[in-house]
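1. here are the coordinates; sequence isn't available:
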């Protein structure tokens, strides 16, 4: 293989967008994906997951999501779409290549995978995204809970929880969607630190994404300002708010502590609970950058999408990386264009050959 100009780590929506952008500039990327196919984490999400943005606002650059532009794609539609997108790229995509280490020196980067392959290039784009590592907060007594604790990343369908007492922790779209679905099969409480904030899915007959795109909100480079703000409101056509008002699920402030299987609430009441589901978000999985100086407390040191400590290193797909939409299907393309344009000057041909797997 001819030496690549850049190595893209991660074959989900962010990595595919970055790879397309590099190819469009006449550059030669190699994309390394840990899984069996370049579709990111989508196949592992819960079965009923539905995008909160219509198809017309959920596409990567160069290929619209098929079907009615105003429909809300399901998980499996997104998986199929990403498969088609990857196939159309005609790119050097290596699946089953889990990156374990990245090193940086004056000649560029050396990337090593779990099965012994080594790649070298003058630039690296970390595109494993912001949804790779489930975040499990240290809630009081959770480590001693005698019931079942799951992260939303492990939730698939409601049927296994039939008849149970379940608490879903979280105030975002996934937490509300999972809790409402479970409430038809179990007794469910949505536990939050602050009340759930709702935003209308449609205003004046148009989806909220029409308005955010029309007024340019999606494009504003305000991502860093949003990182310290409260969680985004839950988009709702009225279904989820009505479910909570009806008490299916009920909503309470986060419990004070847990003893065994007993959950204690702030008002002094208690509940015997079977399962706690943590819909508490994700963190970037970029541990392969340990030792490069690119991370602080495990988080990328970047602004906005460019490493502030390691020349030639960029990111695509981080939440709030540049804009409100940075971690979404509709946002990663813009961020990829921004990052690649600024890394392009470093992408002279690599001085070292790209090595094949050992053994």
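-> Looks like it arrived, so ask away. Just so it is clear, the structure is predicted and the values come from calculations on it, not from any experiment.
2. C-alpha from now on. contacts and neighbour counts both.
-> Fine.
3. Which secondary structure state does the spatially most central residue of the chain sit in?
-> Closest residue to the average C-alpha location of the chain: residue 131 at 2.9 Å, with Cα atoms, centre = their mean. Secondary structure for residue 131, judged by DSSP: H, G, I helix; E, B strand; the rest coil, is coil.
4. Walking through the stretch 151-300 of the chain, point out its helices one by one.
-> Using DSSP state H, counting those that start in this stretch, the helices assigned to the stretch 151-300 of the chain run over residues 173-182, 208-214, 223-226, 239-245.
5. starting at the chain centroid, how far to the second one?
-> Between the centre of helix 208-214 and the centre of its host chain there is 21 Å, according to Cα atoms, centre = their mean, to the nearest Å.
6. quick one: buried residues of that helix?
-> Within helix 208-214, the residues that count as buried by 16 or more other Cα atoms under 10 Å are 208-210.
7. Downstream of the longest helix seen in the chain, the next helix or strand is which one?
-> When the chain is parsed with DSSP state H, its longest helix is helix 75-89. As assigned by DSSP states H and E, the chain's next helix or strand after helix 75-89 is strand 92-94.
8. about what we covered before: looking at the helices of the stretch 151-300 of the chain, which is buried most?
-> Neighbour counts (mean count of other Cα atoms under 10 Å) averaged over each of the helices of the stretch 151-300 of the chain peak at helix 173-182, with a mean of 23.
9. put this beside the first:
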């Protein structure tokens, strides 16, 4: 049996944009096999913990919008419909992702919480999920980061007397009417949430350094071009242009006087203490401080790591360096430039599926210890 014939089953853990992009290319392999253009194609399944499609976009706050126009925010094979506004809202992205899965008849099993991925005695993978266990010759992790919010260690945070929440819990400005709210974070989520709150709350925007706004005339087309250059390994990446996209609501808030402070010393029971000793009273703090890869199901595997992230192959950034048949798609630049974006994930998904198709996923060659 050749290596290309070895991978009989593939499990994709996740059902959001990265998982769907991988599913698209796996479905294309299956179609090619059915039409006689290749000898065979593995069976595959996407396991999504949520009860329905849309990925983490279904949990975003109502005012969140894409940075890029629909033409530059599409997954492979299906263009996102034009938005009613300049860029698509989170609910519009959810509708698109659900339509995408239906259009390509991707085998997504919803409500399947994956608890563990482990190695079997013969080197294949066992994927334990709420609906039962699956054996897989290759596993693609596409769980994203939404399930693992990051909150930095800030002096006094444990003693703050008000409400604390992460941006993933933010549901809009209504519950903060008239309140004094600290928004911590100098990226896009911090700027957008501060702007969203500004008309109804007293906002104190806290960043680590002076916010870096992209020029106002840098819109979706320019971001798409920068992301493309980053994917192709030429030119500067999106992050080199700045940290914050000046979307219309953000520009409006800035023009109304929204400013950041980057001299936070600590939190007190009553609010924020600055380096000069002054205190700003706060009723709530929203941490817009990002996420980490949600890879808890891999805790029993002996993964080589670099700077906390699983080490990947030099020739394919999505492939585990020491566990053949294990892949990572959609977590950020460490597993492929722009792979955490709608516009960028298609390229790394295609390369990943090509590797699985040509090597059988390599799961049967695993000889590493299963547990630490």
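-> Cool, the structure landed. Note that the structure is predicted; figures quoted are calculated from it, not measured.
10. coming back round to it: now for the aligned residue in structure 2 for the residue nearest to the centre of structure 1: which residues touch it?
-> Under the alignment (TM-score structural alignment), residue 131 of structure 1 maps onto residue 146 of structure 2. Neighbouring residues of residue 146 of structure 2 by Cα atoms under 8 Å, 6 or more residues apart in numbering: 56, 168, 291-292, 294.
11. Compile the helices of the stretch 151-300 of structure 1 into CSV and extend it with columns for distance to residue 10 of structure 1.
-> Formatted as CSV, these follow (distance: least, Cα to Cα, whole Å):
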stretch, distance to residue 10 of structure 1
helix 173-182, 23
helix 208-214, 27
helix 223-226, 22
helix 239-245, 34
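12. thinking again about what came up before, ok, the match of residue 131 of structure 1 to residue 344 of structure 2 distance?
-> 18 Å (Cα to Cα, to the nearest Å).
13. How about residue 56 of structure 2?
-> 17 Å.
14. And those two? Which one has more around it.
-> residue 344 (25 against 19; other Cα atoms under 10 Å).
15. Now check structure 1 for the residue matching that one.
-> Using TM-score structural alignment, residue 344 of structure 2 pairs with residue 331 in structure 1.
16. give the contact list for its match.
-> Counted by Cα under 8 Å, 6+ apart, residue 331 of structure 1 has contacts 218, 323, 325.
17. Which one of those is nearest to residue 239 of structure 1?
-> residue 325 (24.0 Å; Cα to Cα).
18. Now stretch 259-271 of structure 1: buried residues?
-> 261-265.
19. Tabulate those in a markdown table, adding columns for distance to residue 112 of structure 1.
-> As requested, the buried residues of stretch 259-271 of structure 1 are exported to a markdown table (distance: Cα to Cα, whole Å):
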| residue | distance to residue 112 of structure 1 |
| --- | --- |
| 261 | 44 |
| 262 | 47 |
| 263 | 45 |
| 264 | 48 |
| 265 | 48 |
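20. tell me the contacts of the corresponding residue of structure 1 for residue 267 of structure 2?
-> With TM-score structural alignment defining the correspondence, residue 267 of structure 2 maps onto residue 258 in structure 1. Residues near residue 258 of structure 1 by Cα under 8 Å, 6+ apart: 140-142, 144-145, 264.
21. closest to residue 161 of structure 1 among the buried residues of stretch 259-271 of structure 1?
-> Nearest member of these to residue 161 of structure 1, counting by Cα to Cα, is residue 261, at 15.9 Å.
22. any idea how far stretch 131-146 of structure 1 is from the chain center?
-> That offset, for stretch 131-146 of structure 1, works out to 18 Å (Cα atoms, centre = their mean).
23. so how much does the helix or strand residue 119 of structure 1 falls within differ from structure 2 once superposed?
-> Per DSSP H and E: residue 119 of structure 1 is located in strand 118-121. Here the mean offset of strand 118-121 of structure 1 against structure 2 after fitting is 0.9 Å, by mean Cα distance after the TM-score superposition for structure 1.
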